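J.: I'd like to go over a predicted model; first the sequence, then the structure.
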Amino acid sequence: MSGWTAKRFWKDVRTEAVEGGYAVYLDARPIRSPAKRPLVLPTVAMAEAVAAEWAAVDKVVDPGVMPVTRSANAAIDKVAVQFGEVAALIAAYGGSDLLCYRAEGPEELVRAQAEAWDPLLDWASDTYGAPLVTTVGVIPVAQSPESLTRLSAPLFSASAFELTALHDLVSLTGSLVLGLAATCDAFEPETIWRLSRIDEDWQAAQWGEDEEAAHAAARKHDAFLHARHFWEISALRA
């Protein structure tokens, strides 16, 4: 059975412990991924979240309102089968991290970036032993290979489910440092998101907010919060 059956046929949804994790059953049938792999989930919390999405289906399955199921499918069908490539893709953000590229002016923006981003770079240096250098403008600046290796280590030691969350946390913020910080309980997700939007928010304050850009930002914000939630329910402590 494909996990993306077009119409509801089941009456009951339940979770059950299976080898390697937890499965969700529609009546007696276990959900499978679109590639027909068993949808074995790492935590009770994730299994319950997936079960709730399937229980909420009325007549027709709509993946657009089933974000946890979508992310779990991606972890199993995409990330797990090309784990090294995905981890390397995310790690590359460290070499051009948003926090390292500062505006030449005006002074208010320069100050806002420094006040917002310098503490996160200090955190990365203290936490991972990975100091990064900053520059003005967009010309690439070389980072220490040792720092980049240390920053990328958590990616390669993550589970496929955690790496799925990290992919979105990093790509949506444009920063490996912010993506890693988003997985740390010391930082509020909304704070991390705000720090990733310093430039955009400053521009909007100066020139007014573009409606289309605001809608796009809202969609990215929702996706970021979902990725943070998916990280939480991916962790074995959940």
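T.: Okay, I see it. Residues are numbered from 1 along each chain as shown.
J.: C-alpha only now, for contacts and for neighbours.
T.: OK.
J.: residues in contact with the longest helix seen in the chain: which ones?
T.: The longest helix of the chain (DSSP state H) is helix 211-234. Contacting residues not belonging to helix 211-234 are listed as 42-43, 45-46, 67-68, 71, 161-162, 165-166, 168-169, 172, 182-183, 189, 193, 238 [CA atoms under 8 Å, 6 or more residues apart in numbering].
J.: just the buried residues out of these, in ChimeraX syntax.
T.: Those of the contacts of helix 211-234 that count as buried under 16 or more other CA atoms under 10 Å are selected in ChimeraX with:
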select :42,43,45,46,67,68,71,161,162,165,166,168,169,172,182,183,189,193
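J.: please compare the first structure with the one that follows:
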Amino acid sequence: MKRFYTMVSNTRTDDGFVVQLDGKSIKTPLGQPLAAPNRPYAEAVAAEWSAQEETVVPDNMPLTQILTTAIDKARERDALTKSLLKYLDTDLLCYRVKEPEALAKLQKETWDRWLTWFDEHFESPLEVTFGIEALKQDADTHKQIWNYLEALDEHYFTILQIVTSLTGSIVLGLAFVEHEATPEDVFNAAELEEIYYAGVANEELHGPDPVSEKRQKALKRDLAASKEILSLLDQE
């Protein structure tokens, strides 16, 4: 859509710090005020709107998109928590290959670090399989992570949901939200197999696959935006 506003600001209300266009509060698709929990977050979102030129491009406003998701999805929290919990049994890091040996070695070197962190942080080891059968992690682990998810506020929960769904790993999502894993750590772990097979195919000679390249670019963008939001949430 065309840019229809001149001034972008934010104001404190009972809902939080609401981003405004020409003095009018922005509404989410469900009609709720676009309100951030603190002023730094609101200012960062406002900066995205200010940076738009003749045309407003939503894909260029990842902070706005993530804040909108956190606000509008809050009413679906129970269903989203159940959906996230399912990743414990399907987590990318728990499904390994035996061959090729080089890939198996990379998986162990890269992924074991995060499974070890999960075990130490939650005192709950996760099983790993080299077969095609589905895993069923311990019921106590499910309960512990459920309690953890229930305690998260909607903004941290949304970041966890985004990272987990993008990577297929709740372990990586948890490590990210806990400031243990960087965007680069998450990207390298999640894209390990893709990076390995790109090397086998000699992308330097033949060029990258355009579909994979586009997806990886979007993943890096979303991880960077999520990291920025975590930093903003930690501010006063």
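T.: Done, it's in. All figures in this text were calculated on a predicted structure; none of them were measured in a lab.
J.: superposed, what's their TM-score?
T.: Taking TM-score structural alignment, normalised by the length of the second structure as the basis, the two superposed chains have a TM-score of 0.89; 231 aligned residues with a CA RMSD of 1.8 Å.
J.: could you look up the SS state of residue 57 of the first structure?
T.: Following DSSP: H, G, I helix; E, B strand; the rest coil, we place residue 57 of the first structure in the coil state.
J.: and residue 148 of the first structure, by the same measure?
T.: With three-state DSSP as the basis, residue 148 of the first structure sits in helix.
J.: look up the closest residue to it, ignoring the ones flanking it.
T.: Take residue 148 of the first structure and drop its neighbours on the chain: the residue closest to it by CA to CA, 6 or more residues apart in numbering is residue 94, 6.2 Å away.
J.: check contacts around the one you found.
T.: 148, 151-152, 175-177.
J.: that one and residue 101 of the first structure, how far apart?
T.: Applying CA to CA, to the nearest Å, the value for residue 94 of the first structure to residue 101 of the first structure is 12 Å.
J.: okay, the residue nearest the centre of the second structure and residue 177 of the second structure: tell me how far apart.
T.: In the second structure, the residue lying closest to the centroid (CA atoms, centre = their mean) is residue 163, at 2.3 Å. Residue 163 of the second structure is 9 Å from residue 177 of the second structure, where distance means CA to CA.
J.: and if you look at residue 197 of the second structure?
T.: With CA to CA as the criterion, residue 197 of the second structure and residue 177 of the second structure are 29 Å apart.
J.: tell me the spacing between residue 215 of the second structure and residue 221 of the second structure.
T.: In terms of CA to CA, residue 215 of the second structure sits 10 Å off from residue 221 of the second structure.
J.: ok, residue 142 of the second structure next?
T.: Computed as CA to CA, the residue 142 of the second structure to residue 221 of the second structure distance reads 30 Å.
J.: now do the strands in the first structure.
T.: For the first structure, the strands defined by DSSP state E cover 13-18, 21-26, 29-30, 101-102, 135-136.
J.: next, the residues that contact the last one from outside, please.
T.: Contacts with strand 135-136 of the first structure, where a contact means CA under 8 Å, 6+ apart, come from 100-104, 141.
J.: farthest pair in these?
T.: Using CA to CA, those reach their maximum pairwise distance at 104 and 141, which is 15.1 Å.
J.: of the two, which one has the most company?
T.: Set residue 104 of the first structure next to residue 141 and count neighbours by other CA atoms under 10 Å: residue 141 wins out with 16 against 12.
J.: narrow the contacts of residue 94 of the first structure to those that are buried.
T.: 148, 151-152, 175-177.
J.: just these: which are in helices?
T.: If you go by DSSP H, those have 148, 151-152, 176-177 in helices.
J.: just give me the closest of those residues to residue 116 of the first structure.
T.: Using CA to CA, these come closest to residue 116 of the first structure at residue 177, 12.7 Å.
J.: the closest one maps to what in the second structure?
T.: Residue 177 of the first structure maps onto residue 171 in the second structure, with residues paired by TM-score structural alignment.
J.: pretty sure that match contacts residue 118?
T.: Yes. Under the criterion of CA atoms under 8 Å, residue 171 of the second structure makes contact with residue 118 at 6.6 Å.
J.: deepest-packed of the strands of the first structure, please.
T.: strand 21-26 (a mean of 22; mean count of other CA atoms under 10 Å).
J.: residues in the second structure matched by that one, start to end?
T.: The aligned range for strand 21-26 of the first structure is 16-21, by TM-score structural alignment.
J.: distance between that stretch and the chain's centre?
T.: Offset of stretch 16-21 of the second structure from its chain centre (CA atoms, centre = their mean, to the nearest Å): 24 Å.
J.: report how many residues lie close to the equivalent of residue 123 of the second structure over in the first structure.
T.: Residue 123 of the second structure maps onto residue 129 in the first structure, with residues paired by TM-score structural alignment. Applying other CA under 10 Å, we find 15 residues neighbouring residue 129 of the first structure.
J.: how close does residue 129 of the first structure get to residue 147 of the first structure?
T.: Separation of residue 129 of the first structure from residue 147 of the first structure (CA to CA): 7 Å.
J.: ditto for residue 179 of the first structure
T.: Counting by CA to CA, the gap from residue 179 of the first structure to residue 147 of the first structure is 16 Å.
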